[in-house]
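In: quick one: sequence and predicted model below, then my questions.
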Amino acid sequence: MFCSFIFTDATHFNGGTIRWSPIDPYDNDTSNGIDIIQSYSWTYPNIQCAKDVPISTSGRSNANANLTCVVDCSTDGGYSNAPISILTDCISFNSTSKTLISERSSNVTLSADAHFYLAYTGSAWVALNHPLQSGLQWSIVTYIDLRKRPDGFINTPPVANFVSPQYTMVNQTTQINIPVSDENTGDDVRCRWSTYTAGYRRRKRSEEEHIEHQSVTHVYNKL
């Protein structure tokens, strides 16, 4: 498996989200269209508000890369033949908080029943822990699954409105509110802490799982 690593120093990238939704959840063709939406947070003015963030900022012309399949790539529905880039467009910035938000939606057509993990990966994350550890690897991952649900349509994943990064004090309990919602009426939204298992950044369900219905706020009492 080939993995693309982007050396992103902590002075400009603050994380973000990758989400997707089917264009027609009831599509029965041999291929299905989806929208992949990338939203990222950057440090302003280290990164300038423009199109094609971050390469539109002077000195970062080589910072482009593609979202890559990292797990279950044999069933990626042809994504790896025509991957999309991590470039996004500035939608807002705040000079006081020194933050910039960029976003881009890309239309992708995949084979029906495709299912795989798609990621933006990199290294050199901001130093963390105590004592500080630098050069940490990071990944922003989404799971795309175009297989039909038992009730006959493609699921639209829930959305978590979460601002990155979140800071906490060492050895101090911190409460973080994560508002989540689901377009599929009646679905349960399940949030959980991941735990490491063998394999490329694989995660399994943790022993503690918080289950609520859509459009609720989940409160986690530990990190």
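Out: Received it, and whenever you're ready, just let me know what you need. Numbering: from 1, shown residues only.

In: contacts, neighbours, all on C-alpha from now
Out: OK.

In: can you give me the strands for the chain?
Out: Using DSSP state E, the strands of the chain run over 6-7, 13-22, 31-43, 68-71, 89-94, 99-111, 115-125, 136-145, 159-160, 176-181, 188-196, 203-213, 216-220.

In: who's in contact with the third one?
Out: Applying C-alpha atoms under 8 Å, 6 or more residues apart in numbering, the external contacts of strand 31-43 come out as 11-24, 86, 88, 98-112, 146, 164.

In: tell me what angle that strand forms with strand 136-145.
Out: Interaxial angle, strand 31-43 versus strand 136-145 (axes from the mean of the first three to the mean of the last three C-alpha atoms, to 10 degrees): 150 degrees.

In: residues of strand 31-43 that come out buried?
Out: Across strand 31-43, burial judged by 16 or more other C-alpha atoms under 10 Å covers 32-43.

In: okay, among those residues, which ones form the most distant pair?
Out: Largest separation among the buried residues of strand 31-43 by C-alpha to C-alpha: 32 and 43, giving 36.0 Å.

In: one more to weigh against that first structure:
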Amino acid sequence: MEQVSYRVLSILFTLCYVLDGSHFRGGIISWRPLNNSVTGTTTQILLHQRYFWWRMYSGFSGYLCTEHDVVVGTLINIIPAATLMCLRNCTSSTYPSSGVTVNMITSDCDSNPLIESWGGELYTTLTLPITTSITIGYTSSAWLTALYIGGGQGWSIVNRMNLALRPDGYINSSPVTTTLPCILYQRNVSIVHVVQMADNDATDTLLCRWSNSNSSYNYNQNDECVGVCKAMPAGTTLTASNCTLQFILPNASIYYACALQIEDYYDTTSPHPMSSVPIQFLFYAYNKGAGACTTAPSIIGVRPNRACIGVPVGVQLNETVEIQTYCPGQTIIDLVTSSPYGMQHSAISNPSTGK
């Protein structure tokens, strides 16, 4: 009999309290105008940041996050106090000279020994002149040490915010993307992995590229990745038009950092992008255990895999993730998540005997 597992997700927004955190495992920075029509010389921008941290980091002083931190919205207060700074062309904008905090509100906590991630996100509203064309970034140290390339080195994650009017007369919105903090794949097997990308400006052309350190060449005019530029194994390919990676992870029990930029062009003839969104995350390679099921579990049920769910503001949403396994005795023991803050994660139930 095929086994089915369920997980219930509930959204509930609450208050927060303060903790400390560090040790980088990736992140995303994006933005959009609250009103894309020009109504004056300034506009309000909603800036979104998401970062993942090593849950076991000593800077947390022995505190280990749990689902309780998701429920109450614990603030992940980074040590030392860290900010998203303007890095290039700063005189074009009134972006705060002291930067914008990167202290996230807890959205996810995973105690799986292979993941050990504490993740969060933050939305900040800024009023900026439409002359703004700046590179903003969060740079510090250090990545986790157990990386295939770049272990223990510094990080740089940067975004280009350009509020110059588009050819259609509107203010641009950057692309959006999402990822899990760490994706597990079997060692020495050819993998095809799709990085999701979308844009509120539906007609834009989106292209995905490797982050790089060539500040005189890339659109951000800044080192975009420091220690993890092209940190995937040799032979890895990236298809720009759909942000699809194809690769083989050669070594087991180690992590692989992936650093990409997603950029939007007005159309296929545009010579330059209008914005640049970073996404940095991890892969982990494992050896297949003896007797392991040859067919991977799959997400079934009402919501298909990669479903996009629209939710009215201020309305509680309950969702069930239904997973099917294909071997006797196989159960689901953990789901890795990257959620909006306020989304609570229930325990996993296994109603089938798996026989």
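Out: Structure received. Keep in mind that this is a model prediction, so the values were computed, not measured.

In: on that earlier part again, right, and the strands of structure 1 - which one's nearest residue 51 of structure 1?
Out: Short answer: strand 89-94, nearest of the strands of structure 1 by C-alpha to C-alpha, at 4.3 Å.

In: picking that back up, among the contacts of strand 31-43 of structure 1, which ones are buried?
Out: Burial by neighbour count, 16+ other C-alpha under 10 Å: within those this picks out 12-23, 86, 88, 99-105, 108-112, 146.

In: export the strands of structure 1 to TSV and tack on distance to residue 169 of structure 1?
Out: Listed next are the strands of structure 1 as TSV, based on distance: least, C-alpha to C-alpha, whole Å:
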stretch	distance to residue 169 of structure 1
strand 6-7	26
strand 13-22	18
strand 31-43	22
strand 68-71	32
strand 89-94	25
strand 99-111	22
strand 115-125	18
strand 136-145	19
strand 159-160	23
strand 176-181	13
strand 188-196	19
strand 203-213	22
strand 216-220	15
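
In: quick one: which of those is nearest residue 49 of structure 1?
Out: When the strands of structure 1 are compared (using C-alpha to C-alpha), the closest one is strand 89-94, at 5.1 Å.

In: in three-state terms, label residue 70 of structure 2 for me.
Out: With DSSP: H, G, I helix; E, B strand; the rest coil as the basis, residue 70 of structure 2 sits in helix.

In: please look at it and residue 118 and confirm they touch.
Out: No. Applying C-alpha atoms under 8 Å, one finds residue 70 of structure 2 not in contact with residue 118, separated by 9.9 Å.

In: common neighbours of these two, please.
Out: 106, 108-109.

In: which of those residues tops the neighbour count?
Out: residue 106 (32 neighbours; other C-alpha atoms under 10 Å).

In: residue 138 of structure 1 -> structure 2?
Out: Using TM-score structural alignment, the partner of residue 138 of structure 1 in structure 2 is residue 155.

In: any idea how many residues pack against that match?
Out: Residue 155 of structure 2: 25 neighbours (other C-alpha under 10 Å).

In: that one is in contact with residue 144, isn't it?
Out: No. Using C-alpha under 8 Å, residue 155 of structure 2 is not in contact with residue 144; the gap is 10.3 Å.

In: mind listing the shared neighbours of these two?
Out: Going by C-alpha under 8 Å, 6+ apart, residues that sit against residue 155 of structure 2 and also against residue 144 are residue 24.

In: so who does the closest residue to residue 78 of structure 2 other than its chain neighbours touch?
Out: Among residues not flanking residue 78 of structure 2 along the chain, residue 21 sits closest, at 4.5 Å (C-alpha to C-alpha, 6 or more residues apart in numbering). By C-alpha under 8 Å, 6+ apart, residue 21 of structure 2 lies in contact with 53, 57, 59-60, 76-79.

In: distance of residue 117 of structure 2 relative to residue 54 of structure 2?
Out: To residue 54 of structure 2, residue 117 of structure 2 is 5 Å away according to C-alpha to C-alpha, to the nearest Å.

In: ditto for residue 179 of structure 2
Out: Counting by C-alpha to C-alpha - residue 179 of structure 2 and residue 54 of structure 2 are separated by 16 Å.

In: neighbours of residue 39 of structure 2, how many?
Out: 8.

In: and what of residue 216 of structure 2?
Out: Neighbours of residue 216 of structure 2 (other C-alpha under 10 Å): 10.

In: wait, it touches residue 222, no?
Out: Yes. Residue 216 of structure 2 is in contact with residue 222 according to C-alpha under 8 Å; the separation is 7.5 Å.

In: just to revisit the earlier point, top of the contacts of residue 21 of structure 2 by neighbour count?
Out: Neighbour counts for the contacts of residue 21 of structure 2, by other C-alpha under 10 Å, peak at residue 76, which reaches 26 neighbours.

In: and that residue? What does it align with in structure 1?
Out: Using TM-score structural alignment, residue 76 of structure 2 sits opposite residue 53 in structure 1.

In: for that match, what are its contacts?
Out: With contact taken as C-alpha under 8 Å, 6+ apart, residue 53 of structure 1 is in contact with 47, 87-90, 102.

In: rerun that using 10 Å as the cut-off
Out: By C-alpha atoms under 10 Å, 6 or more residues apart in numbering, residue 53 of structure 1 lies in contact with 40, 42, 47, 60-61, 63-64, 86-90, 101-104.

In: now do the same for residue 137 of structure 2: its match in structure 1.
Out: Counting by TM-score structural alignment, residue 137 of structure 2 lines up with residue 119 in structure 1.

In: distance of its match from residue 68 of structure 1?
Out: Distance from residue 119 of structure 1 to residue 68 of structure 1, counting by C-alpha to C-alpha: 5 Å.
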